[in-house]
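[1] Could you look at this predicted model? Sequence included:
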Amino acid sequence: MFARRIAVIGSGYVGLTTGACLASLGHHVVCADIDAAKVDRLRAGEVGILEPGLTELVVEGMAAGRLEFVVGAREAVARPDAPPVEVVFLCVPTPMGAGGAADLTAVQAVAGEVRHLLPSGCVVVNKSTVPVGTAEATRKLLNRRDVAVVSNPEFLREGSAVHDFLNPDRIVVGSDQQDAAERVAALYSRLGAPAVLTDAASAEMVKYAANAFLAMKLSYVNALAELCDLLGADVADVTEGMGYDRRIGQAFLSPGPGWGGSCLPKDTNAMVQVAAAAGRELPLVSASIATNNRQRELMVDKVRDAVGTLDGTRIGLLGLTFKAGTDDLRDSPALDVAAMLRAEGAELMAYDPGCPVAVPGVTDAVTVVDDPALAAKDAAVLVVLTEWPEFRTLDWSALAGLVAQRVVVDTRNLLDPDVLRRAGFSWIGVGRR
């Protein structure tokens, strides 16, 4: 494998993981960010993201001289004291904009900033999740016939991003210039993963299509769980029976309070908007979004049924992040449920291993505590909202002596009902008998 000189614009979740992992594969990588204080922290080996293995890769990359951090895109792509970059990854935010469409402001701004600085023959790679047609729009914005544009979507799961990058199911690379696609695919050659080389539009569609399918699968199993509650069936047995079918598989068959995070809500809404712009509807995806929104309400119903009235009731929440293993609160179903409980007058104490302190403007509906015992004290009900493994090994007998009522609503079906019952708790799951 030939080592390449790579610039990564954006040192957030995707950019930092991409840069550190590419450096670990032997490439020389310069990561840029507009936040000077953040760059200083990264240079000191301080990674402000809860992601297993990422800090170690950053420190190792810098120690080996293969990973650098600079302020600003210009410094990354046009350093007079360094050889020219060969590949530029755009890893900037593409949040949900008005109407659900992806906001491409950051992509457009960076492309406009560096277009006259890019060395001839380099490749610009859209790594961020972007709508179909963004590669073509980027190519027009750059207006450089000597610079190719490639789509190379990421498939990273928070909490296992480093593992996912270094052990991918596939590498998807799309470009209307075959040689550019092959150059980008070659960056990953040491990983030994199958490469899907296609046109840019198809590569862009792959990411949306995959995430929308996973969202539909999750919404489907949540709808099944509701039906199991009504009919007296057990969703755990139902999904086990389904999962052994190789056409279905075991993954994404766990019910919960709904899907969230930085990808699925944004990508499903963006896909609906892409279809609308093409004059079509995607009723399956739209129904999945509606089912997901309703799932939050069903979890509130479970809590209300468990305690009677919510107004003035003290409730202990276990979990705030959108999933275990991360400190990410973006579009967290736990926060949505908390906001609904608070709107009905509940007093909320919340504990989350990944969020030990309050985040102003984000966790305002709850009082964040750093000990599960504080969340449990005098609570009429404990509500599990995030599937942290640590919650299984809490001292439930001790917690039983702190709560006002021994009731647990487990929206993740995480806990062992027998363990809870031996500690004196009533356990209420989702779709479970």
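    On my side now, so go ahead.
[2] make it CA atoms for all contacts and neighbour counts henceforth
    Will do.
[3] got the contact list for residue 391?
    By Cα atoms under 8 Å, 6 or more residues apart in numbering, residue 391 lies in contact with 318, 415.
[4] if I look at it, how far off is residue 408?
    12 Å (Cα to Cα, to the nearest Å).
[5] My read is that residue 114 contacts residue 72, right?
    No: using Cα atoms under 8 Å as the test, residue 114 is too far from residue 72 to be in contact (10.2 Å).
[6] all strands for the stretch 251-400 of the chain, in order.
    314-318, 347-351, 367-369, 381-384 (DSSP state E, counting those that start in this stretch).
[7] Also the stretch 1-150 of the chain?
    5-9, 28-33, 67-71, 87-90, 123-126, 148-151.
[8] so which of those gets nearest residue 136?
    Distance to residue 136, taken as Cα to Cα, is lowest for strand 148-151 among those, at 7.8 Å.
[9] chain center to the closest one: distance?
    How far strand 148-151 lies from its chain's middle: 24 Å, per Cα atoms, centre = their mean, to the nearest Å.
[10] Go through it and flag the buried ones.
    148-151 (16 or more other Cα atoms under 10 Å).
[11] now swap in stretch 341-356 and tell me
    Quick answer for stretch 341-356 (16+ other Cα under 10 Å): 341-342, 346-355.
[12] Any chance of a markdown table for the residues you listed, columns distance to residue 131?
    Converted to a markdown table, the buried residues of stretch 341-356 look like this (distance: Cα to Cα, whole Å):
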| residue | distance to residue 131 |
| --- | --- |
| 341 | 35 |
| 342 | 36 |
| 346 | 40 |
| 347 | 41 |
| 348 | 39 |
| 349 | 39 |
| 350 | 37 |
| 351 | 37 |
| 352 | 34 |
| 353 | 35 |
| 354 | 31 |
| 355 | 32 |
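[13] biggest separation within those residues, which pair?
    Going by Cα to Cα, the pair spanning these furthest: 346 and 354, at 23.2 Å.
[14] alright, now check it against this:
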Amino acid sequence: MNIVVVGTGYVGLVTGVSLAEIGHSVTCVDIDRQKIEKMRKGISPIYEPGLSELMKKNIQANRLYFTTSHSEAFLKANIIYIAVGTPENEDGSANLSYIEEVAYSIAENIVRDTIVVTKSTVPVGTNRKIEEIILQNLVHDVRVEIVSNPEFLKEGTAIYDSFHGDRIVIGTNKEETARIMEKVNEPFGIPVYKTSIESAEMIKYASNAFLATKISFINEISNICERVKANIEEVAVGMGLDTRIGSQFLKAGIGYGGSCFPKDTKALIQIAGNVHYDFELLKGVVNVNKKQQVLLMSKLKHIYPNLNGLRVGVLGLAFKPNTDDMREAPSLLVIKDLIANGAEVLAYDPIAIENAKRLLPPQVIYVDSVLEAIESCDATLLLTEWDEIRQMDVSLFHKMKKPIVIDGRNCFSLEIMKENDIEYHSIGRPSINENVRETLIMLQSDSAILVDEEKAGEGSCQLKVKQ
């Protein structure tokens, strides 16, 4: 099958490469000429494990092509996938301008019967609008069928997800079109679920909103756990053993980020509002997530009420491991707050630093290793649970001025941090060795008093206590 994928962002590129891998001839289209030239050489513009290798393999096998020309790409296309961005408008709704541009281009350039498949995440009713634009602007007398085929890829495991997904949703009102799309996807070996176009559009939003709700719920439970001296990890395991609940997405932390959950939750709230329905539950999910993302700053300010001049190490910048994606990453809020409060920030991430530099204040100092980030620091904040960070030797924290670690991803066991005399604050778990810092402060104060008492005995008339 000759397939064209319009848009080579995260969804488009992974979709195109995966379709080529199962044997289709795939042409990926993008208006960015420099990006296209790189991809022709097998260089991926995004970091995704396994993607570059599959690109090179399928380019060499003459199954994967890249071009900036819509007319050239559409000439032999049987199926066109729309995978362009739907960025967020100021009111939270999805911006469909790129989708509409592609629809007009399809109408002007296709010369044969074509199935148009929307892979982008779009509000309910968008595929009908795409169909209307194409049919009203067709240059040639051809038949066009519309399909909604939402993606369910997770950044960092997108290639694996493409071949081991839970389901492939095909939304169309034509049985023959559904059969063709089922045949196209058959080599993936993933169950196909056929629905109406509108249901397929809603499945994507509803799925992401539900997962975001689980995350915000477990984070709220974690905040209660800290106050009642329960351990959120034990609570989450106990909850997850109930098959009605399941164990996935019950990991407490500093909230969700990335390109999907923040955008899709707000878009679904807007979709509901458009039909005069107040989605109160989802509004609460969004508000909880905003609060959770600044939780580490609250913990830090509890330890150091004045952050001015404080030296803070930040481990992890991307919104999750195995990606360089900085969209809606908690590190953006945390680091901007640190800088605004006068702290000196040393930041480390194994992949995302270049993307971070475009978004973070210029005062941030970027370093090349975990050790450089924490050495001589007053506190360390853990924001992304990279394997490199989870597996680090925790004794390195003693290279800090004071071994105070605030962990937003619960990377380490409480026992290990206790054994290593590290003051450790995590999410939904008891703080460890907090009394060590308090004892040191008391000892320092007592020592200062003794020194000044000796001076007083030598004739000094004042008694000073060092702070």
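    Happy to help now that I have it. Bear in mind that the values here come from a model prediction, so they are computed numbers and not experimental data.
[15] before we move on, back to that, looking at the strands of the stretch 1-150 of the first structure, which is buried most?
    strand 148-151 (a mean of 30; mean count of other Cα atoms under 10 Å).
[16] which residue numbers in the second structure go with the next helix or strand after that one?
    Counting by DSSP states H and E, the element after strand 148-151 of the first structure in chain order, helix or strand, is helix 161-166. Under TM-score structural alignment, helix 161-166 of the first structure corresponds to residues 158-163 of the second structure.
[17] Can you name every helix or strand that the lengthiest helix in the first structure contacts?
    Longest helix of the first structure, by residue count under DSSP state H: helix 200-231. When contacts are defined as 3 or more Cα pairs under 8 Å, 6 or more residues apart in numbering; DSSP states H and E, helix 200-231 of the first structure packs onto helix 134-142, strand 148-151, strand 171-174, helix 235-243, helix 264-277, helix 283-307.
[18] Please identify which of those is closest to residue 414 of the first structure.
    Nearest to residue 414 of the first structure, of these and by Cα to Cα, is helix 235-243 at 11.2 Å.
[19] against the second structure, where does that closest one fall?
    Helix 235-243 of the first structure corresponds to residues 232-240 of the second structure when matched by TM-score structural alignment.
[20] Same check on stretch 93-106 of the first structure?
    With TM-score structural alignment as the criterion, stretch 93-106 of the first structure aligns to 85-98.
[21] Please apply the same query to stretch 11-26 of the first structure.
    Using TM-score structural alignment, stretch 11-26 of the first structure pairs with 8-23 in the second structure.
[22] Please spell out which residues along that stretch are buried.
    Going by 16+ other Cα under 10 Å, stretch 8-23 of the second structure has these buried residues: 8-22.
[23] List the neighbours of that stretch that are in contact with it.
    Against stretch 8-23 of the second structure from outside (Cα under 8 Å, 6+ apart): 4-7, 25-30, 46, 51, 54-55, 58, 63-64, 82-85, 119-120, 151, 153, 158-159, 162, 187-188.
[24] same thing with stretch 371-386 of the first structure?
    257, 303, 306-307, 313-324, 333-334, 349-351, 369, 399, 402-412, 414.
[25] Buried ones among those residues?
    257, 303, 306, 313-324, 333-334, 349-351, 369, 399, 402-403, 405-412, 414.
[26] How about the contacts made by the closest residue to residue 232 of the first structure other than its chain neighbours?
    Distance criterion Cα to Cα, 6 or more residues apart in numbering; nearest residue to residue 232 of the first structure, sequence neighbours excluded, is residue 433 at 6.3 Å. Applying Cα under 8 Å, 6+ apart to residue 433 of the first structure gives the contacts 229, 232-234.
[27] ok, now with 7 Å
    With contacts taken as Cα atoms under 7 Å, 6 or more residues apart in numbering, residue 433 of the first structure has the following neighbours: 232-234.
[28] next one: residue 90 of the first structure
    Per Cα under 7 Å, 6+ apart, neighbours of residue 90 of the first structure: 8-10, 125-128.
[29] Mind doing that once more with 10 Å?
    Residue 90 of the first structure sits next to 7-11, 14-15, 73, 106-107, 110-111, 124-128, 151-152 when contact means Cα atoms under 10 Å, 6 or more residues apart in numbering.
[30] hmm, back to that, just the buried residues of the contacts of residue 433 of the first structure.
    Buried among the contacts of residue 433 of the first structure (16+ other Cα under 10 Å): 233-234.
[31] which one of the contacts of residue 433 of the first structure is nearest residue 199 of the first structure?
    Distances from residue 199 of the first structure to the contacts of residue 433 of the first structure, taken by Cα to Cα, are shortest for residue 234, at 44.7 Å.
[32] With adjacent residues omitted, what lies nearest to the closest one?
    Per Cα to Cα, 6+ apart, closest to residue 234 of the first structure is residue 432, 4.6 Å.
[33] Doesn't that neighbour belong to a strand?
    No: going by DSSP: H, G, I helix; E, B strand; the rest coil, the assignment for residue 432 of the first structure is coil, not a strand.
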